[in-house]
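Visitor: sequence unknown, structure follows:
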C-alpha cells in the first residue's frame, strides 16, 4: 500500500487528507499486453490540476501531464514554450490529486534532446519533485540511446512516435504521418527502436490507421493511440478537447460533452443575478444571530 493525498471536497477549499491507496504501477501497465494482445484497452487522459486529476482518476489507468498544458492552460501558440518548471508544478498537482492511475509527465522541448545526461538530469528532477511514476519523451530512433540511458537508471519512459508536436517545425505542420512508404518505414523503425531501448509503452499519434495497427501487432509493449486506431492497446485524448472546451480541435477528437456552453451559461446566469442584486441571497450571507 502506498500513501498519497486525496482531496477533501466537502469544504469550499480542498484540504488534502492522507489516505492509504493502492496505485497502479508501470509493470502493471506493461503487463496488460500479453502474447501480443491487450484484452482490456488502457485508458489515458491528460490532467493538469489536482481537481481534474481527482475527477478523472477512477476512470483512467494513466494520467498524462502533457506539455499540451502550454496551449490548454497558458494560451501559448505551441508546446515549444513550455518549461520544465511548468511541467513539475502541474505534475506535482496531478500526483496529489490522484490515487489510482499511473501519472506520466511529459518532458518539455529542450529538456532532453542535447544528451542522455541532460535527459537524466531533467527526468530525475521531474520524478523527485512530482512523485510521478514515469516520464514521456518524443522521438524514435534518434531518442533510443536516451531512452536506454534513462531506463537503465530506474526512470520508466513512455515513448512517442508518429506526429510529434515538439518537432512540428521540422515536420512542416500537424498533418497525418505515414502516407509515404518512407514515412511508413520510419514509423515502424521508430516503434521497434524505442521498444528495444526499454520504453514500457509508446504513444502513436496522427498516423494513418494501417500503420498504427501494424505497429501495435509488431510490438510487445502497449501502444497508446491518438489519431491512430481503435486497435491500439489504449487511447489518449486531451481532456479539454474531449469535454468540448474549445471550438477547434483535431479531427481525431470526439467531443463527449459541451462544457464550454455549460460554463458560459452558468457565468451568464451569475452575471444577471449580480446585476439584478439577487445574488448573494439569504442563503449566501451571514445574518445577525437572534
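Guide: Noted; the coordinates are in hand. Just so you know, these numbers come straight off a predicted model, no measurement behind them.
Visitor: Going by C-alpha atoms from here, please, whenever you check contacts or count neighbours.
Guide: OK.
Visitor: for this structure, what spans make up the strands?
Guide: Applying DSSP state E to the chain gives strands spanning 2-8, 15-21, 33-34, 37-38, 42-46, 62-65, 102-106, 134-136, 157-162, 201-205, 223-226, 234-237.
Visitor: got the angle for the fifth one vs strand 102-106?
Guide: Between the axes of strand 42-46 and strand 102-106, defined by axes from the mean of the first three to the mean of the last three Cα atoms, to 10 degrees, the angle is 50 degrees.
Visitor: Throw the strands of the chain into JSON lines and include distance to residue 249 and mean neighbour count, thanks.
Guide: Listed next are the strands of the chain as JSON lines, based on distance: least, Cα to Cα, whole Å; neighbours: other Cα atoms under 10 Å:
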{"stretch": "strand 2-8", "distance to residue 249": "31", "mean neighbour count": "16"}
{"stretch": "strand 15-21", "distance to residue 249": "34", "mean neighbour count": "13"}
{"stretch": "strand 33-34", "distance to residue 249": "30", "mean neighbour count": "16"}
{"stretch": "strand 37-38", "distance to residue 249": "29", "mean neighbour count": "18"}
{"stretch": "strand 42-46", "distance to residue 249": "15", "mean neighbour count": "23"}
{"stretch": "strand 62-65", "distance to residue 249": "18", "mean neighbour count": "28"}
{"stretch": "strand 102-106", "distance to residue 249": "20", "mean neighbour count": "28"}
{"stretch": "strand 134-136", "distance to residue 249": "23", "mean neighbour count": "24"}
{"stretch": "strand 157-162", "distance to residue 249": "19", "mean neighbour count": "27"}
{"stretch": "strand 201-205", "distance to residue 249": "15", "mean neighbour count": "26"}
{"stretch": "strand 223-226", "distance to residue 249": "13", "mean neighbour count": "28"}
{"stretch": "strand 234-237", "distance to residue 249": "11", "mean neighbour count": "21"}
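Visitor: Put this next to the first one:
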C-alpha cells in the first residue's frame, strides 16, 4: 500500500470513507499499527501519562517527543506520522517554529497544536516553513488546569459557536487536520460538515471523518479509561488483531457507539 499523505486523507473525507488513527510511541507497536492498515499514527504527549507515569501531559518535553517520534518513524513508513508539540513549546511563533522544526527533523510529517484562533499566526508561519499542522479543539489536555478538569466541552450554545468559529479560523490559517476531543456528537458532526479538512474525533461521536484512540487504551492496558474508550483486545487473538478490529469498526462506523459518545 502507498504512503498515506494529507492529500489521501482529504480524498477519504471527500469520499466519506472514515479512517483510523492510533496514538503510539515506539517502533515495535508502530510496526503492528502499520500492518493493521491504520492510516495515521499520533505520537501523543499522552506518553507522559501512559509511558512515563505522570499525572498529566504537562511535564512532557520537546526532547521526549522527538525521541518517541524517532522510535515510531523507525517502525512504520506507511502511516502519516503526527507529533504533538508539548505544553509550553509554542507560546510564541518563534518557539513554535523552532520546536516544530525539531520534531519534523526527528521524523514527524505533521505537528499538532492545542488551541483556537490565537494559533493562527503560528499556523501560517509553520506552513510557510513547509510544516503541516493538525489543530486540536474541545477538551485540550494541556489546558486541563484552566478548564477545571477533564470535562466535555461545547455543551453551551455560546461555547459551541466559539468552537465552530475557531475550527474555521484554524482551517483558514492552513491547518490540514483537526482533532475534536470530548465534544457533543451533534456539535462534532456540525463542525465536520462545515470544514473541508478531515476532522478526527475522540469522544466526539461517529460522524467525524476519523477516530483516534490511545494504543494503551484500546488494548486494555490502561486500568482506568474514559467513557469514549473501547477495549479491542477483549476477544482478540493478538495485538495486530485488536488493531485490525479497531480499524474495521471505525471504517463501518460501529465505533464509537452511543455508549462512547457525549450529548
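Guide: Cool, the structure landed. Since this is a predicted model, take the numbers as computed values, not measurements.
Visitor: TM between them?
Guide: Comparison of the two superposed chains (TM-score structural alignment, normalised by the length of structure 2) gives a TM-score of 0.86, and 236 aligned residues with a Cα RMSD of 1.7 Å.
Visitor: What is the equivalent residue in structure 2 for residue 29 of structure 1?
Guide: Pairing criterion TM-score structural alignment: the partner of residue 29 of structure 1 within structure 2 is identified as residue 9.
Visitor: Tell me where the stretch 1-150 of structure 1 has helices.
Guide: Using DSSP state H, counting those that start in this stretch, the helices assigned to the stretch 1-150 of structure 1 run over residues 26-31, 50-57, 69-72, 84-97, 116-130, 144-151.
Visitor: Which of those sits closest to residue 269 of structure 1?
Guide: Smallest distance to residue 269 of structure 1 across the helices of the stretch 1-150 of structure 1 (Cα to Cα): 23.8 Å, for helix 50-57.
Visitor: Could you tell me where that closest one falls in structure 2?
Guide: Mapped onto structure 2 using TM-score structural alignment, helix 50-57 of structure 1 spans residues 27-34.
Visitor: compared with structure 1, how much does the matching stretch deviate?
Guide: Taken against structure 1, stretch 27-34 of structure 2 registers an average deviation of 0.4 Å after superposition, with mean Cα distance after the TM-score superposition for structure 1.
Visitor: any idea how far residue 158 of structure 2 is from the residue in structure 2 that residue 127 of structure 1 lines up against?
Guide: Residue correspondence to structure 2 (TM-score structural alignment): residue 127 of structure 1 is matched to residue 104. Separation of residue 104 of structure 2 from residue 158 of structure 2 (Cα to Cα, to the nearest Å): 36 Å.
Visitor: more crowded one of these two?
Guide: Taking residue 104 of structure 2 and residue 158 together and counting by other Cα atoms under 10 Å, residue 104 has the greater number of neighbours (21 against 9).
Visitor: which ones are touching that one?
Guide: When contacts are counted by Cα atoms under 8 Å, 6 or more residues apart in numbering, residue 104 of structure 2 is found next to 110-111, 131.
Visitor: which one of these sits closest to residue 45 of structure 2?
Guide: residue 111 (11.5 Å).
Visitor: any idea how far that closest one lies from residue 54 of structure 2?
Guide: When distance is defined by Cα to Cα, residue 111 of structure 2 is 22 Å away from residue 54 of structure 2.
Visitor: got it, and residue 18 of structure 2?
Guide: 32 Å.
Visitor: Tell me which of those two has more neighbours.
Guide: Per other Cα under 10 Å, whichever of residue 18 of structure 2 and residue 54 has more neighbours is residue 18, with 24 against 14.
Visitor: okay if I get the helices of the stretch 1-150 of structure 1 as TSV plus distance to residue 264 of structure 1?
Guide: Compiled in TSV, those are given as follows (distance: least, Cα to Cα, whole Å):
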stretch	distance to residue 264 of structure 1
helix 26-31	38
helix 50-57	19
helix 69-72	17
helix 84-97	25
helix 116-130	33
helix 144-151	44
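Visitor: Am I right that residue 208 of structure 1 is in contact with residue 225?
Guide: No: if you go by Cα atoms under 8 Å, residue 208 of structure 1 and residue 225 don't touch, sitting 11.1 Å apart.
Visitor: What residue in structure 2 is paired with residue 240 of structure 1?
Guide: Aligning on TM-score structural alignment places residue 240 of structure 1 opposite residue 216 in structure 2.
Visitor: Can you report how many residues neighbour its match?
Guide: Applying other Cα under 10 Å, we find 18 other residues in the vicinity of residue 216 of structure 2.
Visitor: ok, the most centrally placed residue in structure 1 - contacts?
Guide: Centre of structure 1 computed as the mean C-alpha position; nearest residue by Cα atoms, centre = their mean is residue 64, 2.2 Å away. Residue 64 of structure 1 makes contact with 44-47, 103-106, according to Cα under 8 Å, 6+ apart.
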